[in-house]
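Asker: this one's sequence-less:
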């Protein structure tokens, strides 16, 4: 079976609940790449998670959760540190994150830990997110990215709380564009565009990444759907209308859904397939938004059919 290698962080999201001064925090396993790997597996694809976990009970639970979801854990390495926490507050359904834990348990994957045969044999390689802000993970991801073989998909997954000044934003933009230049697919959110490209529209940001080499760019826009700029042209794809309660992991589910489709049928060719794949991905994300977020919100194909009927 064709497999995807998903590289990046696993951590614990502490999701805020309650009103006024009466707030509590519900711990759930998360991290964008962790969510992507689980999302691919829940949809019936084969994903291998490659990353570092700590040495505590949360790391044990994360590894068990991956395995129970059907995600391969042969690329997981354990480090002697506590699992990173992400304090998650909300504006409406949209989450904001602050991260706690030094050194970050998710960024300690060394180049010597990388199974290059696993990467070379993959149909799809995903990387991105906050792990790329730190060494040694960044160097390990670059090594994987330059390994011939898989289609390459990238998501910068910008977290402003980790970018203290304009210099940090500039560094992340340069790093993101280095990966984007050889990517088969780049996925951003409209919030990522606002941070990385200031006053640019999503269409302008996508066009820039296409100009520097990305084969296709998808920019998610919450309830407004997604903008596509790819080899078959540009298009605005609408999202299903839902009463969102928690958008945590929604963008990750879009990436998981697209990877699942690529594993099943290869990358799209013409515009009809691109639009169908994105419509499917946005239906996945809409269902995720109706649930309390994180990896636990990633749906199965049966759950999608139960909610939406047959999808393109």
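Answerer: Good, I have the coordinates. Computed from a prediction, not measured in an experiment: that's the story for all the values here.

Asker: contacts, neighbours, all on C-alpha from now
Answerer: Noted.

Asker: so which bits of the longest helix along the chain are buried?
Answerer: Taking residue count as the measure and DSSP state H as the definition, the longest helix of the chain comes out as helix 271-289. When neighbours are counted by 16 or more other Cα atoms under 10 Å, the buried residues of helix 271-289 are found to be 274-289.

Asker: likewise stretch 240-258?
Answerer: Within stretch 240-258, the residues that qualify as buried are 240, 244-258, counting by 16+ other Cα under 10 Å.

Asker: so how far is that stretch from its chain's centroid?
Answerer: Between the mean C-alpha point of stretch 240-258 and the mean C-alpha point of its chain there is a distance of 11 Å (Cα atoms, centre = their mean, to the nearest Å).

Asker: ranges for the strands of the stretch 101-250 of the chain?
Answerer: Per DSSP state E, counting those that start in this stretch, the stretch 101-250 of the chain carries strands over the ranges 124-128, 151-155, 185-189, 217-220, 226-230, 233-237.

Asker: other residues contacting whichever helix or strand comes after the last one?
Answerer: In other words, strand 233-237. Counting by DSSP states H and E, the next helix or strand C-terminal to strand 233-237 is helix 250-265. With Cα atoms under 8 Å, 6 or more residues apart in numbering as the contact definition, helix 250-265 has outside contacts at 2-4, 32-33, 35-37, 39-40, 43-45, 123-124, 187, 189, 220, 267-268, 277-278, 280-282, 284-286, 288-289, 298.

Asker: the inter-axis angle of helix 250-265 versus strand 151-155?
Answerer: Using axes from the mean of the first three to the mean of the last three Cα atoms, to 10 degrees, the direction of helix 250-265 lies 170 degrees away from that of strand 151-155.

Asker: angle of helix 250-265 against strand 185-189?
Answerer: Interaxial angle, helix 250-265 versus strand 185-189 (the same axes, to 10 degrees): 160 degrees.

Asker: my guess is residue 181 meets residue 214, correct?
Answerer: Yes - taking contact to mean Cα atoms under 8 Å, the distance of 5.1 Å between residue 181 and residue 214 places them in contact.

Asker: of these two, who's got more company?
Answerer: With other Cα atoms under 10 Å as the criterion, residue 181 and residue 214 differ in neighbour count, and residue 214 comes out ahead with 27 against 17.

Asker: how far away is residue 19 from residue 90?
Answerer: Separation of residue 19 from residue 90 (Cα to Cα, to the nearest Å): 11 Å.

Asker: so for the two, which sits in the more crowded spot?
Answerer: Set residue 19 next to residue 90 and count neighbours by other Cα under 10 Å: residue 90 wins out with 16 against 8.

Asker: next up, a structure to set beside the first:
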């Protein structure tokens, strides 16, 4: 099985446990491990794959907590750099249903290429870019663009999920340009329906997919919640139905979907052949839809990630 490397942020989510209050009003917060690429690495490992997380956390107790969280999930943490203070994100759900969000950036933004053992990045392995904070100014931004070039030159399988966050991304035109650059080199791209329309500049999801596919990915998956996942390949486009479950918390469902897709890519002996076979890829998406649905049946992004047995039981 191929190794799956995930690069980006690993941080502390301080989630307000009081409902219907702003951060100014909230007084009780629960500490959670956060960061989309870290969630994807944990999802791959939970299914039985080999995942490596690449990022930076603080040289503090919060960094210890995050590293230990991934280690318990059997994620390879040897490429995590330490230093400074761990990044925090504070979030609450206000009475009007809107999120109140404050981001306190720390160590994740200082992940530098000169601290990475590049010899571990080899042809055939998978490198997943899924960082919401990678687009922010800082060393991490420089690093991910350098890693994209290295991965392309070494023949790695490149995966990309833009993870757009309104509270973090203010220059939408710059965000769109960055996404299109990654689309040109990625073999697999996952987007939400909103991200597909934002990056393509088209309001119709079906037309948006056609626009995005012209930029080069072999496989594009646009997740559309209960409606299913729109799978686009060089052959055709297909809406793969979602799986109905009793939803408890959708946090991390998208990362579970991505992790499940990468797990299937990593385990495919004839990957190039599979990438040219729409029916095979549709089966991968059905598997990933089940993983995303299973993740909605529990609380917490990492805690609710399904095992292979749980996915197959749906």
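Answerer: Sure thing, it's come through. On a predicted model such as this, the values are computed, not experimentally measured, just so you know.

Asker: tally of neighbours for residue 306 of the first structure?
Answerer: Applying other Cα under 10 Å, we find 10 other residues in the vicinity of residue 306 of the first structure.

Asker: tell me how far it lies from residue 241 of the first structure.
Answerer: Remark: distance between residue 306 of the first structure and residue 241 of the first structure (Cα to Cα) = 16 Å.

Asker: same question, residue 97 of the first structure
Answerer: When distance is defined by Cα to Cα, residue 97 of the first structure is 25 Å away from residue 241 of the first structure.

Asker: likewise for residue 285 of the first structure?
Answerer: 11 Å.

Asker: tally of neighbours for residue 167 of the second structure?
Answerer: Each residue near residue 167 of the second structure was counted by other Cα under 10 Å, and the total is 11.

Asker: now do the contacts for the residue mapped onto it from the first structure.
Answerer: Residue 167 of the second structure maps onto residue 161 in the first structure, with residues paired by TM-score structural alignment. Applying Cα under 8 Å, 6+ apart to residue 161 of the first structure gives the contacts 97, 98, 99.

Asker: show me just the buried residues among those residues.
Answerer: Judged by neighbour count, with 16+ other Cα under 10 Å as the criterion, the buried members of those are 97, 99.

Asker: okay, the contacts of residue 161 of the first structure in JSON lines with distance to residue 67 of the first structure next?
Answerer: Below are the contacts of residue 161 of the first structure laid out as JSON lines (distance: Cα to Cα, whole Å):
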{"residue": "97", "distance to residue 67 of the first structure": "26"}
{"residue": "98", "distance to residue 67 of the first structure": "27"}
{"residue": "99", "distance to residue 67 of the first structure": "25"}
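
Asker: now, the contacts of residue 161 of the first structure that are in helices?
Answerer: For those, secondary structure assignment (DSSP H) places none in helices.

Asker: which of the contacts of residue 161 of the first structure fall in strands?
Answerer: Secondary structure of the contacts of residue 161 of the first structure is defined by DSSP state E; positions in strands are 97, 98, 99.

Asker: closest one of those to residue 77 of the first structure?
Answerer: Within these, distances to residue 77 of the first structure taken as Cα to Cα reach their minimum at residue 99, with 20.9 Å.

Asker: name the nearest residue to the closest one, ignoring sequence neighbours.
Answerer: In space, residue 99 of the first structure comes closest to residue 86 once its chain neighbours are excluded; the distance is 4.4 Å by Cα to Cα, 6 or more residues apart in numbering.

Asker: and for residue 161 of the second structure?
Answerer: In space, residue 161 of the second structure comes closest to residue 130 once its chain neighbours are excluded; the distance is 4.7 Å by Cα to Cα, 6+ apart.

Asker: now which residue in the first structure aligns to that neighbour?
Answerer: Structural correspondence for residue 130 of the second structure with respect to the first structure (TM-score structural alignment): residue 128.

Asker: what sits against residue 31 of the first structure?
Answerer: Each residue near residue 31 of the first structure by Cα under 8 Å, 6+ apart is listed here: 9, 10, 11, 12, 13, 294.

Asker: let me have the strands of the stretch 101-250 of the first structure in TSV, extended by distance to residue 210 of the first structure.
Answerer: As requested, those are exported to TSV (distance: least, Cα to Cα, whole Å):
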stretch	distance to residue 210 of the first structure
strand 124-128	18
strand 151-155	13
strand 185-189	9
strand 217-220	7
strand 226-230	8
strand 233-237	11
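
Asker: can I get those strands in TSV with distance to residue 64 of the first structure and mean neighbour count?
Answerer: Putting these into TSV (distance: least, Cα to Cα, whole Å; neighbours: other Cα atoms under 10 Å) gives the following:
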stretch	distance to residue 64 of the first structure	mean neighbour count
strand 124-128	21	27
strand 151-155	25	25
strand 185-189	28	25
strand 217-220	31	26
strand 226-230	33	25
strand 233-237	36	16
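
Asker: which of those sits closest to residue 24 of the first structure?
Answerer: Each of the strands of the stretch 101-250 of the first structure has some distance to residue 24 of the first structure by Cα to Cα; the shortest is strand 185-189, at 28.0 Å.

Asker: what residues in the second structure pair up with that closest one?
Answerer: Under TM-score structural alignment, the match for strand 185-189 of the first structure is residues 188-192.

Asker: superposed on the first structure, what's the mean shift for the matching stretch?
Answerer: Superposed on the first structure, stretch 188-192 of the second structure shows a mean distance of 0.6 Å to its aligned residues (mean Cα distance after the TM-score superposition for the first structure).

Asker: and that stretch, how far out from the chain middle?
Answerer: If you compare the mean C-alpha spot of stretch 188-192 of the second structure with that of the full chain, they lie 9 Å apart, counting by Cα atoms, centre = their mean.

Asker: same question, stretch 141-158 of the first structure
Answerer: Relative to the centre of its chain, stretch 141-158 of the first structure is centred 12 Å away, using Cα atoms, centre = their mean.
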